[in-house]
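Asks: this one's sequence-less:
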């Protein structure tokens, strides 16, 4: 049994999991894996020179049995003089509210609770007691769920401040150690049922693989998963370089410039998109979304698709724009001379003026029109199909849609671009051009100043 301890010590050293002076919070469920971790670290805490504490999350899924697990953990820690804390979470209610599985909800609440406690009480590392069997089950579960190459990498040995020092041991080795040293542990009764996907894999698929293909299946899969993980680190570096070069990330908006395809094939774009979706947008990147985004590249400017979490992907001239759908009220607003309004993110002002010296802004932000033949009330609205006006300096009507295209207005902005209307005529395509019929001439008596910010 000494060899098991040496195995863990070497694994910790090889992967630099623990440093002198660490404060480690152990996720203690009461099961054999976490109990082994507790006793092991308590035995070697002087060697590592670390501070230890244990934290138990009661998921309230098994009634009295769950409460007994919590009491068991509390007593064990009391006997070992290890600081103990616990929290109760309502997994079923959280799963229902967020429309996720009970397994997903339990994991989310467990890690959130651990991190919150660690941050509050100054623990720089969190220990979770995943073992070789857990890693194998996770890989199979990910493989059957189609999660891609990241899922095949299995459970990471360390991720940010989370460490897993018993990932080198099998469940069998851990139980043999505990039984030999007469250390008590709890068994979750739900583990023997097939109610959850992971349990079905554990109880049915893994035994078949071990009996028919490889009795050391878990160890073999662990070695393979770590090779994949190392290759992924290199791949992540290359992906980040591509992102830095071709992708602009802002709050609730991401621009993917199509020049990216000069360096990578469309078929390889998926991993980059997945990284952006999961890390920046915090939304799921499914194969269906992947196919839809790739097909959007081939479509004409202005085409869009709806994504989850109210995001939209829009094909623009030189990029795919992914943005949060935050369109404001598109209904028209009445605007009188002397008033200002905010419409679709633009501040628009109208006032009568006598201070006109013939100067106009070069960018269309400030304009002056003749107010001799207008009504008091203007209508401010988004342009719509069929709208026409006579751009200043021209003699013939032009479609607003064509004019906006000529001005190279991005498709996202074009859709809700405002126009100022009087007597059913477009007076001003806001911020761009006035109608020639409303220009100031030598006969103008009333001058209206228009400007936008």
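Replies: Structure received. Bear in mind that the values here come from a model prediction, so they are computed numbers and not experimental data.

Asks: Please make it C-alpha for all contacts and neighbour counts, starting now.
Replies: Will do.

Asks: Which positions within stretch 408-421 qualify as buried?
Replies: 410, 411, 412, 414, 416, 417, 418, 419, 420, 421 (16 or more other C-alpha atoms under 10 Å).

Asks: How about stretch 136-148?
Replies: Those would be 136, 137, 138, 139, 140, 141, 142, 143, for stretch 136-148 by 16+ other C-alpha under 10 Å.

Asks: Then stretch 305-317?
Replies: Buried-residue list, stretch 305-317, by 16+ other C-alpha under 10 Å: 307, 311, 312, 313, 314, 315, 316.

Asks: do stretch 277-292 as well
Replies: Under the neighbour-count criterion of 16+ other C-alpha under 10 Å, stretch 277-292 has 277, 281, 285, 289, 290 buried.

Asks: same question, stretch 394-402
Replies: 400, 401.

Asks: Among the buried residues of stretch 136-148, find me the one that's closest to residue 351.
Replies: Taking C-alpha to C-alpha as the measure, residue 351 sits nearest to residue 142 out of these, at 63.4 Å.

Asks: With adjacent residues omitted, what lies nearest to the closest one?
Replies: Closest residue to residue 142 in three dimensions, ignoring its sequence neighbours and counting by C-alpha to C-alpha, 6 or more residues apart in numbering: residue 151, at 5.2 Å.

Asks: next, the one to line up against it:
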């Protein structure tokens, strides 16, 4: 069994020579065997060990006896030892958590604190193959995707699980053969916990259909984890391609690229956007994902779906916007004088404008094919100085070629410009009003005509194309 544990450590590259490892020891057979085997392997692996034990205060004197037992075990192995105590019942009551979830949160907080205090690189947990099978079934019964069917990962950050390929009966046999003492948690027999029902009722029943059910579930979990990891990498590539993270509270998905993605990838992108905003996938279920997916695929502009975690998804023309409800999305304010000629940097946003004055005889016909990030205007019709600022409520201008003036807001609506891009719009003004909406259109008042003698040429190198010059 020692060789089997070593193979698992090497297979998943759990440890490196020189690592200091926290052993999470509850006193049960799994953690006791893990401590004993890693103690026997420590010189071979070139690692040092530190035992940590947390009293969750669920079982009164029984839990106190567990702590004393683990302290004696650490002394017998001549290993450093840290103990802690936390009133988990009060913790879960104050936060409305289940006993299992609350205990897990507190336990990981404690173990990470110990690791940081002693400078440990890894935290070893005693989960075995039966625990893995139970976890997979637990996720299956709750309803899950590939992530849940993959069960517990052998390694995750600092966490390692050296016994994950060892069955419980192997651990119990090792204890008996080596006369190892251990503690029994009386709550492991209480059927108020779903995991205990799976352990003592469901899996024994399934063994009547498949005597190797523990092995089968573990093998399936390993296969699923590998395929899930592949899909995660594929999702990350697609996320970088079609998703734009504007700030901590605003994310956009390009609808056209989303439509071309496979349905499975669409769902993963939605989960990733949600997790990016909230920090987790907690409370996001299949129904939420499907409603969001259908909004992006078929919803009209202005339609929205509210998700857990105070997140809303709003359809805006060719964009789907994920945002925290109540998130302020007003543009950063600036009012910057534009140098003519020369370069002007808007320090608040990092944007830059360059301007020059060109005699009409040197212009040629290139202005007729101006790109979205440049403008050619009649210098004689402009009243200096010029200023750049964001769009303001009530802004009016006369689009090039239009019969009259209209609100900039209405111009954007007519052009089906997404809300987030409207927020980022840059307005260039002279002393009479707007002369250019960067990336979109000049004002008809400053157009070039037969009387033009000098042309003001302005461009914004960093702007993203939004439309054609009117």
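Replies: That came through, no problem. Worth saying up front: this structure is predicted, and the values here are computed from it rather than measured.

Asks: circling back to that earlier point, can you name the two of the buried residues of stretch 277-292 of structure 1 that are farthest apart?
Replies: 281 and 290 (14.7 Å).

Asks: quick one: the residue sitting nearest the centre point of structure 1 from residue 364 of structure 1, how far?
Replies: For structure 1, the residue nearest the mean C-alpha position is residue 282 (1.2 Å; C-alpha atoms, centre = their mean). Going from residue 282 of structure 1 to residue 364 of structure 1 by C-alpha to C-alpha, to the nearest Å gives 39 Å.

Asks: So which bits of stretch 15-30 of structure 1 are buried?
Replies: So, applying 16+ other C-alpha under 10 Å, buried residues of stretch 15-30 of structure 1: 17, 18, 22, 23, 24, 25, 26, 27, 28, 29, 30.

Asks: now swap in stretch 97-109 of structure 2 and tell me
Replies: Result for stretch 97-109 of structure 2 [16+ other C-alpha under 10 Å]: buried residues 102, 103, 106, 107.

Asks: contact partners of that stretch?
Replies: For stretch 97-109 of structure 2, contacts defined as C-alpha atoms under 8 Å, 6 or more residues apart in numbering pick out 54, 56, 86, 88, 89, 91, 92.

Asks: Filter the buried residues of stretch 277-292 of structure 1 down to just the ones in helices.
Replies: If you go by DSSP state H, the buried residues of stretch 277-292 of structure 1 have 289, 290 in helices.

Asks: between the buried residues of stretch 277-292 of structure 1, which is nearest residue 254 of structure 1?
Replies: residue 281 (8.9 Å).

Asks: Assumed residue 323 of structure 1 was part of a strand.
Replies: Yes: per DSSP: H, G, I helix; E, B strand; the rest coil, residue 323 of structure 1 lies within a strand segment.

Asks: which ones are touching the equivalent of residue 153 of structure 2 over in structure 1?
Replies: Aligning on TM-score structural alignment places residue 153 of structure 2 opposite residue 156 in structure 1. By C-alpha under 8 Å, 6+ apart, the residues touching residue 156 of structure 1 are 164, 229.

Asks: in a strand, that's where residue 156 of structure 1 is, yeah?
Replies: No: counting by three-state DSSP, residue 156 of structure 1 is not part of a strand but coil.

Asks: Distance-wise, check it relative to residue 118 of structure 1.
Replies: From residue 156 of structure 1 to residue 118 of structure 1 the distance is 20 Å (C-alpha to C-alpha).

Asks: Please apply the same query to residue 198 of structure 1.
Replies: For residue 198 of structure 1, the distance to residue 118 of structure 1 - C-alpha to C-alpha - is 28 Å.

Asks: Of those two, which one has the most company?
Replies: Between residue 198 of structure 1 and residue 118, counted using other C-alpha atoms under 10 Å, residue 118 has the larger neighbour count: 21 against 16.

Asks: Just to confirm, what residue in structure 2 is aligned with the more buried one?
Replies: So, by TM-score structural alignment, residue 118 of structure 1 is matched to residue 115.

Asks: Let me know whether that match touches residue 123 as I believe.
Replies: Yes: judged on C-alpha atoms under 8 Å, residue 115 of structure 2 makes contact with residue 123 at a distance of 7.2 Å.

Asks: quick one: common contacting residues for those two?
Replies: 21, 22.

Asks: ok, back up a step: switch the buried residues of stretch 15-30 of structure 1 over to CSV; also include distance to residue 147 of structure 1 and secondary structure.
Replies: Listed next are the buried residues of stretch 15-30 of structure 1 as CSV, based on distance: C-alpha to C-alpha, whole Å; DSSP: H, G, I helix; E, B strand; the rest coil:
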residue, distance to residue 147 of structure 1, secondary structure
17, 27, coil
18, 30, coil
22, 34, coil
23, 34, strand
24, 31, strand
25, 30, strand
26, 29, strand
27, 26, strand
28, 28, coil
29, 27, coil
30, 30, coil
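
Asks: need the strands for the stretch 151-300 of structure 1, in chain order.
Replies: Counting by DSSP state E, counting those that start in this stretch, the stretch 151-300 of structure 1 has these strands, from start to end: 158-159, 162-163, 247-250, 253-257.

Asks: Looking at the ones you listed, which is nearest to residue 395 of structure 1?
Replies: strand 253-257 (37.9 Å).

Asks: How far off centre is the closest one?
Replies: Offset of strand 253-257 of structure 1 from its chain centre (C-alpha atoms, centre = their mean, to the nearest Å): 15 Å.

Asks: ok, now which ones touch the closest residue to residue 316 of structure 1 other than its chain neighbours?
Replies: Nearest residue to residue 316 of structure 1, sequence neighbours excluded (C-alpha to C-alpha, 6+ apart): residue 301, at 4.8 Å. Contact analysis of residue 301 of structure 1 by C-alpha under 8 Å, 6+ apart lists 315, 316, 317, 411.
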